[in-house]
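# sharing a model prediction with you, sequence too.
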Amino acid sequence: MSEQVSYQDGALHVERVPFARIAEEVGTPVYVYSASGMTARYRALEAALEGLPVSIYYAIKANSNLAVIKLFAGLGAGMDVVSGGELARSLRAGVPGSKVVFAGVGKTAEEMAFAIDSGIHQFNVESEPELRLLNEVAASKGVVAPAAIRVNPDVDAKTHAKITTGRKENKFGIDIARATEMFELAATLKNVSLRSMSVHIGSQLMDVAPYRAAYERLRGATLSLRQAGHVVDHLDLGGGIGVSYDGSTPPDIADYAEIVKDTVADLDCRLSIEPGRYLVGNEGYFLTRVLFVKHGAERRFVIVDGAMNDLIRPTLYEAHHEIVTVEESPAGEEAGLVDIVGPICESGDYLARGRKFGAVAEGSLVVLKSAGAYGAVMSSNYNSRPLCPEVLVEGDSFRVVRRRQSFDEMLALEEGLS
């Protein structure tokens, strides 16, 4: 868990900023990110990989706020994007196209053209039709597009079914047994250069052992391709390193680095990895205010102003977020079971169910920890609720890096319709 949050004089702070001050100046609900925490995460990963030919590309789908992208770009990271919109965000944040990798299973011709015009580093291709389309788009531009094939190694990442990506039954990648076939096809296409493979077996891996199995299969495919006369000079090792949401022991990145060293470091390839959640997950917080405390027939409901449209992970993934009060609870206070729920007209609108929680009053502030990844990026306007703001904390100061959406902004795209 992050070390950036602590009680100081009975009030919860992130770095040196009280959460209550953020609530007073920005309102609730609001996402709060720690710049120091994100920086420390990046530096720790960089240190673990020292001596290996590995470049870090931040997977911005985890948190695509422009300020967050700029922070990691400033630390030296490239960007891993999965849509034209994410590419536009990277460019707007000042990241050169040459430091962007474009992944994703369903790229359109328009997205490919945009990426080519932006001079991206590499397309991670996920199917034969995509490779052929990329060749056509590149030909129309009169260029040769740099490509990798994403191989599916059929490795069980032992993670949630909705975020596993490396099994044969998943939609992602090309069966690793077809790697040679794909390289042979690429050799007949004049406007793609295929010299790389990528692999990504899932998100939120708490056990690094599956990486070893996947990378060993990637190593075998690389040696087979070279034996067949193909050039392979880059391997994209994907991301997926998990974080602790409930105080459990997180993966050891030194163990991960050792797997990279044991399996692929001696292949004379440039290597890259694409962490997302690992860098931002524990460094973000969702701050919300208690509206009502309702005593039902069988349980107590704490109704807050944050909802599933703001943070959908508990509903979508049955995800656990540690929840604490902004005011430190008295020692020895008895905790009862509560459901912490939002105002949306859905039984699925909850942030926690059956959670032990102390006494709270209307107007109290509560914080959901580890909300930096797949929080704000997955929010919506369901129930016509405006998108909430995002705040970046740096030391004893903070700034709003996405302001709260107004009703007029939310309705603007529909105005003028007859």
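Perfect, thanks for sending it. Residues are numbered from 1 along each chain as shown.
# hey, let's count contacts and neighbours off CA atoms from now on
Will do.
# tell me how many other residues surround residue 380.
By the measure other C-alpha atoms under 10 Å, the count of residues near residue 380 is 17.
# got the contact list for it?
By C-alpha atoms under 8 Å, 6 or more residues apart in numbering, the contact set of residue 380 is 309-310, 387.
# just those now: which is nearest residue 118?
Of all the contacts of residue 380, residue 387 has the smallest distance to residue 118: 29.6 Å, by C-alpha to C-alpha.
# which residues are in contact with that closest one?
By C-alpha under 8 Å, 6+ apart, the neighbours of residue 387 are 310, 379-381, 404-405.
# got it, and residue 376?
Residue 376 sits next to 31, 63, 310-311, 390 when contact means C-alpha under 8 Å, 6+ apart.
# can I get those in TSV including distance to residue 38 and secondary structure?
Below are those laid out as TSV (distance: C-alpha to C-alpha, whole Å; DSSP: H, G, I helix; E, B strand; the rest coil):
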residue	distance to residue 38	secondary structure
31	15	strand
63	11	coil
310	21	coil
311	20	coil
390	15	strand
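# using ChimeraX, define a selection of the buried residues within those.
In ChimeraX syntax, the buried subset of those is picked out as below (16 or more other C-alpha atoms under 10 Å):
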select :31,63,310,311,390
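# which of the contacts of residue 376 lies closest to residue 140?
Using C-alpha to C-alpha, residue 63 comes nearest to residue 140 of the contacts of residue 376, at 33.5 Å.
# quick one: that closest one and residue 279 touch, right?
No. Checked against C-alpha atoms under 8 Å, the pair residue 63 and residue 279 is beyond contact range at 9.6 Å.
# run a quick neighbour tally on residue 161.
For residue 161, using other C-alpha under 10 Å, the count is 11.
# list the contacts of the closest residue to residue 55 other than its chain neighbours.
Distances taken as C-alpha to C-alpha, 6 or more residues apart in numbering put residue 272 closest to residue 55, at 4.5 Å, once the chain neighbours are dropped. Residue 272 makes contacts with 53-57, 234-238, as judged by C-alpha under 8 Å, 6+ apart.
# so which bits of the helix or strand encompassing residue 90 are buried?
Take DSSP states H and E as the rule and residue 90 turns out to sit in helix 84-92. Neighbour-count burial for helix 84-92, with 16+ other C-alpha under 10 Å as criterion, is recorded at 84, 86-91.
# can you check stretch 67-82 too?
Going by neighbour count (16+ other C-alpha under 10 Å), the buried part of stretch 67-82 is 67-73, 76-82.
# try this one next to it:
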Amino acid sequence: MDHFLYKDGVLHAEDVPVAEIAAEVGTPFYVYSRATLTRHFRLFDEALDGMEHLVCYAMKANSNQAVLAVMAKLGAGVDVVSGGEYARAKAAGFPGERIVFSGVGKTVAEMEAALTGGIRQFNVESEPELARLSGVATRLGLTAPVTIRVNPDVDAKTHEKIATGKSENKFGIPISRARTVYAEAAALPGIEVVGIDVHIGSQLTDLAPFEAAYVKVAELTETLRADGHDIRRLDLGGGLGIPYERSNSAPPLPVEYGDVVRRTVGHLGCEIEIEPGRLIAGNAGLLVSEVIYVKSGEDREFLILDAAMNDLIRPAMYGAYHEIVPVIEAPAGAETTTYDIVGPVCESGDTFTKGRAMPSLAAGDLVAFRSAGAYGAVMSSEYNTRPLIPEVLVDGHQFAVIRARPTFDDIINRDTIPHWLEDPA
């Protein structure tokens, strides 16, 4: 469920007409619903009710400071994967004890920042990282709490570019080597082993891969405890999918995911951490765009929008589907047209969809991409010197711009011409 509904034939973000935002902010722009963000976080929190747990929002899905502030005020933890994300988390009000640091390539500078600024745990992905973290912590006279990410070699049955739990993926250590690596960790100075980490992929629409992975984690927990390790925390990752295509069957609900967690690891007495991102933010956002032209090709109609692949790259990168709807609702029985929906960037890949049946549209009409709150703005760029588009947060009847559109001067003035290229006076 989200809070983007038609009211009197006009698409609203909560209680604000989307067209009203467009008139004030200009297109294209992203708009997020605080009510939807809140609801989706609470669904996960309630799904783990009765177990000691922390829902750590995966910031990589949407890292706007206002979105993070919503999560922090709800009592969420946060999962970060870079020094920049760590800085964002602290600036948004997350205390160190609610920040989990993941990622395969943590640098010394990132380790130092997290150790001195406060950290719940590092999710360590390799033996070289473990050794480096030990050295950094020892030099600073601090102790680094760690889980070690194990790769369970489970096929998540998702897109190959967002699968992370198979043996050929770059993430984690093979679960077959876990006992050896945990023994190494226990012997290192400056390291405190607190648990196990696992994450098998993103946009999972079947609970079976989760269950298979978590059964392996439960067996590993018992083995490591028998080896003398104090395994008291299990980070089970994120990855539960959202319904991009509303005509398809819906993915499992958070409550059903919670049942899998209880069934597989609930008996171990561990604190449970999960890292949802897409399911919290995805359906909490729209990308709103205006039709520039309707163009007739040789054998097709093109709907040319002012949004482009630099604003929303998922269709170009993954072949991802987004439902695209008119902001002014078409009346029942209205004429439809089949369009290739494209942007203005000078790439053939700047195509959102081909052969999509839509209510017939004209230049100046507004459309909205649903399920655009995750991996939209965070993956955008200024390709073709197109400014990053505004982000807007709605809360009931009010809205605010939470990231402004830069001017061309803002973009150009970030570059510097070396003195030896300047014209002599």
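Received, thanks. Since the structure is predicted, the reported quantities are computational estimates derived from the model, not experimental observations.
# report the TM-score for the pair.
The TM-score (TM-score structural alignment, normalised by the length of the first structure) is 0.98; 417 aligned residues with a C-alpha RMSD of 1.0 Å.
# related to what we said a few turns ago, residue 229 of the first structure: which of the contacts of residue 376 of the first structure is nearest?
Closest approach between these and residue 229 of the first structure, by C-alpha to C-alpha: residue 63, at 40.3 Å.
# how about the alignment partner in the second structure of the closest one, what does it touch?
Using TM-score structural alignment, the partner of residue 63 of the first structure in the second structure is residue 62. By C-alpha under 8 Å, 6+ apart, the residues touching residue 62 of the second structure are 277, 281, 373-378.
# farthest pair in these?
Spatial extent of those (C-alpha to C-alpha) is set by the pair 277 and 377 at 13.8 Å.
# can you give me the strands in the stretch 301-418 of the first structure?
Taking DSSP state E, counting those that start in this stretch, the strands of the stretch 301-418 of the first structure run over residues 323-325, 336-341, 350-357, 365-368, 390-394, 397-402.
# on that earlier part again, just tell me what the residue nearest to residue 55 of the first structure corresponds to in the second structure.
Matched by TM-score structural alignment, residue 272 of the first structure corresponds to residue 273 in the second structure.
# need the three-state assignment for its match.
strand (DSSP: H, G, I helix; E, B strand; the rest coil).
# pick out the residue closest to the middle of the first structure.
Residue closest to the mean C-alpha point of the first structure, counted by C-alpha atoms, centre = their mean, is residue 62 at 1.9 Å.
# these two touch, right, residue 408 of the second structure and residue 387?
Yes. With contacts counted by C-alpha under 8 Å, residue 408 of the second structure reaches residue 387, the gap being 7.1 Å.
# neighbour count winner among these two?
Neighbours per residue (other C-alpha under 10 Å) separate residue 408 of the second structure from residue 387, with residue 387 holding more: 19 against 11.
# chain neighbours aside, what residue packs nearest to that one?
Counting by C-alpha to C-alpha, 6+ apart, the residue nearest residue 387 of the second structure is residue 406, at 5.9 Å.
# how near is that neighbour to residue 256 of the second structure?
43 Å (C-alpha to C-alpha, to the nearest Å).
# what's the answer for residue 55 of the second structure, then?
Using C-alpha to C-alpha, one gets 16 Å for the distance from residue 55 of the second structure to residue 256 of the second structure.
# residues near residue 108 of the second structure, how many?
Residue 108 of the second structure: 14 neighbours (other C-alpha under 10 Å).
# now the one 4 residues further on
For residue 112 of the second structure, the neighbour count with other C-alpha under 10 Å is 17.
# okay, helices next: where are they in the stretch 151-300 of the first structure?
Remark: helices assigned in the stretch 151-300 of the first structure by DSSP state H, counting those that start in this stretch are 179-187, 209-227, 253-263, 277-280.
# just these: most buried one?
helix 277-280 (a mean of 28; mean count of other C-alpha atoms under 10 Å).
# which outside residues touch the helix or strand hosting residue 133 of the second structure?
Secondary structure from DSSP H and E places residue 133 of the second structure in helix 127-140. Here helix 127-140 of the second structure makes contact (C-alpha under 8 Å, 6+ apart) with 105-106, 108, 111-112, 115, 124, 143-144, 181, 185, 188-191.
# neighbour-wise, which one of those residues leads?
Counting neighbours by other C-alpha under 10 Å, residue 124 comes out on top of the contacts of helix 127-140 of the second structure with 27 neighbours.
# residue in the first structure matching that one?
Alignment note (TM-score structural alignment): residue 124 of the second structure maps to residue 125 of the first structure.
# pretty sure its match is touching residue 148, no?
Yes. Residue 125 of the first structure is within contact range of residue 148, at 5.9 Å (criterion: C-alpha under 8 Å).
# make a markdown table out of the strands of the stretch 301-418 of the first structure and add distance to residue 418 of the first structure.
Listed next are the strands of the stretch 301-418 of the first structure as a markdown table, based on distance: least, C-alpha to C-alpha, whole Å:
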| stretch | distance to residue 418 of the first structure |
| --- | --- |
| strand 323-325 | 46 |
| strand 336-341 | 37 |
| strand 350-357 | 37 |
| strand 365-368 | 42 |
| strand 390-394 | 34 |
| strand 397-402 | 31 |
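# and those strands: which comes nearest residue 290 of the first structure?
Residue 290 of the first structure lies closest to strand 365-368 among the strands of the stretch 301-418 of the first structure, at 6.2 Å (C-alpha to C-alpha).
# and that closest one, what does it pack onto?
Judged by 3 or more C-alpha pairs under 8 Å, 6 or more residues apart in numbering; DSSP states H and E, the packing partners of strand 365-368 of the first structure are strand 284-295, strand 323-325.
# that'll do, ta.
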